[in-house]
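> below are the sequence and a predicted model for it; my questions follow.
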Amino acid sequence: MIFRPIHFLLSLALLLCLLVMPAVSAGAQQPATGTSSPGALTPTDWNAALSPITRQLRDPRMDDEGFAVLRADLDRLRVHATTERDQFRQVATATQSQLDALGPPPAAGQPREAAAVTESRRQLAVRLQSAQDSTKQAELALTRIVALQDEVADEARRQFTRQLLYRGASPFNPDFWRGGFDDIGATSAQVMAIPAQWWAADQGRRPGHSTLLQIVIVVAIAGALLVPTQRWLRRNYGILPENEDPSPVRRTIAAFTVLIGRTAMPLVVLWAAYGVLLGNGWLEGLVGSMVLMLMQAVSTALLAYGLAHATLAPHQPAWALIPLSEPERDKLLRRTAAVAVGMILLAVLVAPSRVPDFSFAGRNMVIAAVALFLFISNLAFSDPRVWRSLPDEWRPLRLLSGLIFGLNLVALVAMLLGYYGAAAFLSYGLLGSALSLGAYALVRIAVRDGLANLAENPDSRFRTWRQSLGLSGPMSTTSQLLLGLLADIILFLLLLAGLAVSWGVSRATLVSYMLELFYGVTIGPVTISLGNILTAVVVLVIGIGITRLLSGGLNSRLETQAGIDPGVRNSMVTGLTYVGYLLAIVAGVGVVGLDLSNLAIIAGALSVGIGFGLQNIVNNFVSGLILLIERPVKVGDWVVVGTREGYVRRINVRSTEIETFPRASVIIPNSELISQSVMNWTHRNRLGRIDIQINLSYNADLEKAREVLLKCLTEHPDILSMPAPLVVFREFEAGTLLFALRGHISDVEKRHIIESDLRFAIHKALKESGVGLPYGGPNTLHLADIERLEKALGGLRAAQDRPKSDGQA
């Protein structure tokens, strides 16, 4: 069973390679823009790279696709300029270090240096100057690229505003239909002639039979990889009809499995064939643009239809992510199928708009058709009657559908008034927002349920995940909250990206913003780089992981070593952990780019405040280090601190945890263990001594009592023979004689048990030997010869009663 996930991952990797190879082959056929010898660092001609972009930006015929291409080119150049600047900075730093190693040239009147040293200094100076000049050129190019990016964004925003507020002919105007149909009719002949022209223009293509053979091979390999993978997914993560109450996370996983099963094979076949055709030069120019648009429409239709079946689960209602009743579910599936077919038909209808000579009247009609299609799609999915059967916990979805339905009417009014761009923008934004919010809600429910299952460990699959994550017990509430917060942040960022794309922000713009955050945003003299922050987090996590791995390995190794004290083991492991954490933090700070000398200056400036405000914390921290180094107390020691007594369970940075005998945890600041007196029963070893006091009667036979008590000590198996046990006559007390029994034991933790055993044995031995034990306390009166006293009192009572008897007589 362990090989099946590996087989799935290998199949997925091979499939990705299969899809990427055609694009790579296509890129390999393009001429290279420049070459350099291995190890050489040649500065880029930035004027030649940026001038074409500047000319394209001034072209009044630029459209959204053109702006997207410019953004992508500028992002690529920005990455290249940043990399080149950093590389030349490194070269300049290394060269300067070599010059500093040579030292300053000899002054006038000093002996001349060797010619080789002079030549090396000259070459290094030239190299340093060249590196510094190239660094400045790269920084200047970065400034120009940023300015061009801002200019592209401003121009795209102005064009978007013009398109949004542009008002064409109303659908009620006959000229709208007449001009639109005339343009489409005039362009149809040109569109119909495109396939023949495309087939005739075979320059740069591979032969048709070779391309067809490649397509067949790619499709066959894709089928051989996908079919067993889909079966494995369906068998392990698909819908189980016998399970009538699946958890939200299980239903979500099953929905993704159904989606992959319904869409993966056709999508892979389509895009693999497209990649082969593109790589062999069959999809160029206008034909390539039309085919790409049709491929996108077919892919979107397949995904929409597969997503509807995966979400609604028509054959297994218990596995549905959205619990609709059967009539509403069937109605929504039919509408989804109709919308999917409409997407493909719309792509065919929009194809003439790709022709360069397509006029404004025809474009207005195409935009109106797109807006009408989006309006009908929104109307089909936001119909409140479809969602009225949902239970009360799905009320937000019903409210969302009503809101979209109302805003969709606004889009209809804008379309009827001739604002086709605004209508299409509003309809597309509503549809994308609904899909983004729905996906966010469903995935969030599944993630929350998955975290709960991971914490509670209800079944074997989650148990395996927990063991792989190193979770041995129930996950703490804090860990659940932190993981849930992290998941919410990631999902919320993805939701924002989906909403941004839905409301007109292009993917290229999003990528540009992400790259800008990744490479740094300058605020005054400070540059905040998301890339450096993420790298620092990764370095910190890796450092902490390596530290925990090493400390765990050291702990395991020391546990198997005989003669290693547990306290010594804990000190070594804790010290290694602290050092590893410190190194990880220093490495993370270094990756961020913070100057440690500046941090030292800031720390010095804040030292006074730290001295007063954090005095106790620093004191406890230093005390914790002293405890780890000097080890006056160790983990596992039996200590007495004031009135608190127990075992040391953990020595932390700030405090030490002591577990008392009633199993209560006492948290003691480390400074108290250093500044106060601490009695440690097991500091050097576990040897100890017991002291039992016993009172005997004054009438007891002391020699016999001594023998009995000493015999009780020597016969106990835990009393050591060396030093020898003792019976000590302590003192005379009021009414009793005080004796003390002393014996040494090998494990002081058994002191109470041994003392209890000895008391039982002493009591039994003294009773059997007839040695008198005192009764009562020191104020108790003991009377001897009670029989004689009784006789005397009886005679006295008889003498008193005799005269009364004689008188009566």
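Done, it's in.
> hey, let's count contacts and neighbours off CA atoms from now on
Fine.
> which parts of the stretch 551-700 of the chain are strands?
Taking DSSP state E, counting those that start in this stretch as the test, the strands found in the stretch 551-700 of the chain are 638-641, 644-651, 655-660, 665-669, 679-680, 688-696.
> against that first model, consider the following:
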Amino acid sequence: MVFSFARRLAGFLLLFALLQLPGLAIAQDAVTASDQPPAVAAAETALARSETRLSTLSEAVEDDAVDEAQLVELKVELDDLAQQMLEIGVSLRPVLSEIKARSTVLGDPPAEGAPAEAPETVAAREALAKERAQINALTGRAEAVSIRANRLGDMINERRKALFADTLTQRTPINGALFDQAASALSSEMRSFKSIVGSWVSFVWTFKFEALMASVFLSLLTGLFISMVGSRFIGRFINRDPANEAPSYLQRLTVAFWSAILPTAAVAAAFLAVLALMSAFSVLRDDITALLSAFSAAIIGLVLIARVAKGILAPRKPNWRLIRFTNRGARRIYHLILAMTLINAADFLLGKISSILGSPVIVTVVNSLVATILIGLILVGASRVKPMVGAAGDITAPGHAWPRWVQVALTVSGVGMVVLSLGGYVGLSKFISEQILLTGTILALIYIGFQSGHAVMEPGNFAQTRLGAKISRRFNPSAVRMDQIGLAAGLVIDVLVLIIGIPLILLQWGFRIQDIQLLLYRAVTNIQIGGISISLSGILIGLVLFIGLVVVTRLFQRWLDSTVMARSQMDPGVRNSIRTSIGYLGVVIAALFGVLAAGIDLSSLAIVAGALSLGIGFGLQNIVSNFVSGLILLAERPFKAGDWVQTGSTEGFVKRISVRATEIETFEKQSIIVPNSELINGTVGNWNHRNSLGRADVMVGAGYDADPEEVLRILEEIALAHPLVLRNPPPVVHFVDFGASSLDFVVKVFLADVLSQMAVKNDLRVAIYKRFKAEGIEIPFPKSDVNFTLKNVPDELLQQLAKSAGATGAKDSDEQDGPDAAKSSGGQPRRDAPEDGEADS
């Protein structure tokens, strides 16, 4: 019975195994697939998905889509796809490097006629070749997808350019039928607008009254809050101080800039809050939301342009004006700008209403036709204004005309807009009018920003700003430091102006936000210069990492020096060597991590290293020699910071040892920089090498009438009495010589600190002088006899000189031995022959 059960069980297992044969094959394939490296498997999956997506995008591009927004979205997807292909190639590089390393381990295949390899080696070589072929195939596919995506992207760019040009150059015939159709369509549009707004008001008032009141109440609270915050915090930035009759240029720039930006931001915040609250309470419909959004955009643009014009022209406060306009000219230009802004805002709002209501395009054309003609006439009128201040500088007097080029530009723009509009090119004329206002406003803000940055950079100006005043009160920096901070602040302002201003201008000239994002992404992540790819983000990350590691190194140095080594009572020179070595090691590690974080391939630096080696061989020998010598000095420490050394004609204290040179401070407080190679190759005397023990010698002379033994005893007592003189070894006094006018002695004392040598010598000399004076021992000074010889002097002259000297003998009779000396040899003067160059008397 047991055997029967066993046979049945075996048959069941055999049947089950036969049924699972396909599954076993699939499992075997999975195992084979799982043998692939994860990077290869992931790359193959991503590549297959990207190829499928590329086919879909290609079909969408080839469908001749005319929607610009759709084209922009397709372009963004294609760029993302190309970036993914680049990432796939980067992910396969480590696998390929590993295969190359394994191939290097296997070595080259045996030459012809050589013994055959082992079967295992042959199999391993074939497997590596297969893996390399697979990776090369994946890389080729990724490159093909990237090339195709880039070509499609270029096609989209060309199509968008053509679409933009067609939109601007589209011509609409201007005739009576156009105005008849526009009048009929406008009447229908007004009825539709009244019906839509009326139905919405009736519905909300009937069914959403509570929600409407709540949203209105909260909107009023929001507006009140923005107004209070604005008057409390923003007012001091935008209000012109009436007491300041002569504000500086920087103050005028600051007020003009913030008086344009902050009120516009406040108005935008208020409108956004109202729309958000009404949407949250489900009060708005989609069409009403679009209408309110268009109205908000028109009001925000109107406020911005008006505030910029007021900030620059200051029509009512000429002392805050930024440009040299007369009062009358500034007011006229300001009012003309307001008129153009109101017309443009009305045209924009009416165009949006027509688009929302689905009105015929003819209504928008007629509205833009009227608006552009009016704006063109205003520009022509502005060219006839005379706003410029005369040579006398009186802003209240009648002004002069514009500069010639400005007047011509205004006239051509105005007349050109009128001609284009009447010729049917209303779209192009409208585009010009919008750019004159919007782009002009942005350029004005950029100008104010740049001028503010340059004004902050001027010496002494940053300290006058609010930020500068706070920094001065808190940190009390020097004037030079404040100017340096002002220079950095000015550069930051310039960079911010470019970062904000350029995208705004691009948006006005047909670019989309996605285009700008793509440009920024490419600029930050991938800049192609020839065959070199540079990533600004990687470089920035590497730089930040390098600076961070250097700061950590400095903090670690300070902690180690002030905590660990200071408590261990370590020698200052040893502490300096350890601190310096750690600093250099930290900088090297920080540079290595910074380069790796920046994404720079170190293997590509081999050529640079070769060129550097060649440069070292020709011109950098001394630098490398000093560098290596500095490392030797830090390691061997023949001298250290604080030691008193002497090398050549230089003598002083070692202040700092770097890898290139050593700084020695002389006794005159002069810093001498000595290259390290000279200290390694030359002779250096170090008074503090093993210890600070030193000797001081004092020379002294005594008169010949002094007792030498007494002098020796006195000098020894004086030496032993000094507190800094060591007793072991004891001081030594020697009677060294018989001098010309004195008995010469020397006192040799030993000191624990050789640096106190000068002070000890001074004390010993003072003590010796006082003791010798008290003991009556003379310290003689050198004496010498001086004899004068008169050559070739007649006897009569000598007698006259003798008589003359006798007449004045009361003063210097003891020294009048000239005549006697002359007559000492038989009363006859010596008649020696004169030497060369000496004349006879």
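Sure, I can see it. All of these numbers come straight from a predicted model, not from anything done at the bench.
> quick one: TM-score?
The TM-score (TM-score structural alignment, normalised by the length of the first structure) is 0.72; 723 aligned residues with a C-alpha RMSD of 5.4 Å.
> mean neighbour count and distance to residue 223 of the first structure added to the strands of the stretch 551-700 of the first structure, as JSON lines?
Formatted as JSON lines, the strands of the stretch 551-700 of the first structure follow (neighbours: other C-alpha atoms under 10 Å; distance: least, C-alpha to C-alpha, whole Å):
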{"stretch": "strand 638-641", "mean neighbour count": "20", "distance to residue 223 of the first structure": "68"}
{"stretch": "strand 644-651", "mean neighbour count": "20", "distance to residue 223 of the first structure": "58"}
{"stretch": "strand 655-660", "mean neighbour count": "22", "distance to residue 223 of the first structure": "61"}
{"stretch": "strand 665-669", "mean neighbour count": "17", "distance to residue 223 of the first structure": "62"}
{"stretch": "strand 679-680", "mean neighbour count": "16", "distance to residue 223 of the first structure": "72"}
{"stretch": "strand 688-696", "mean neighbour count": "17", "distance to residue 223 of the first structure": "77"}
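> how about those in a markdown table, adding distance to residue 243 of the first structure?
A markdown table is the format used below for the strands of the stretch 551-700 of the first structure (distance: least, C-alpha to C-alpha, whole Å):
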| stretch | distance to residue 243 of the first structure |
| --- | --- |
| strand 638-641 | 54 |
| strand 644-651 | 46 |
| strand 655-660 | 47 |
| strand 665-669 | 45 |
| strand 679-680 | 59 |
| strand 688-696 | 63 |
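> those strands: which one's closest to residue 123 of the first structure?
Among the strands of the stretch 551-700 of the first structure, the nearest to residue 123 of the first structure by C-alpha to C-alpha is strand 644-651 (58.9 Å).
> residues contacting residue 300 of the first structure?
If you count contacts by C-alpha atoms under 8 Å, 6 or more residues apart in numbering, residue 300 of the first structure has them with 340, 343.
> what helix or strand is the counterpart of it in the second structure on?
In the second structure, the residue equivalent to residue 300 of the first structure is residue 301, according to TM-score structural alignment. Secondary structure assignment for residue 301 of the second structure, by DSSP states H and E: helix 286-313.
> how much does that helix stray from the first structure?
In the superposition with the first structure, the average deviation recorded for helix 286-313 of the second structure is 3.7 Å (mean C-alpha distance after the TM-score superposition for the first structure).
> in that helix, what counts as buried?
Buried positions in helix 286-313 of the second structure, judged by neighbour count with 16 or more other C-alpha atoms under 10 Å: 290-313.
> ditto for stretch 431-438 of the second structure
Those would be 432, 433, 434, 435, 437, 438, for stretch 431-438 of the second structure by 16+ other C-alpha under 10 Å.
> quick revisit: what residues of the helix or strand that the helix holding residue 301 of the second structure is followed by count as buried?
Downstream of helix 286-313 of the second structure, the next assigned helix or strand under DSSP H and E is helix 327-357. Counting neighbours by 16+ other C-alpha under 10 Å, one finds that the buried residues in helix 327-357 of the second structure are 327-334, 336-357.
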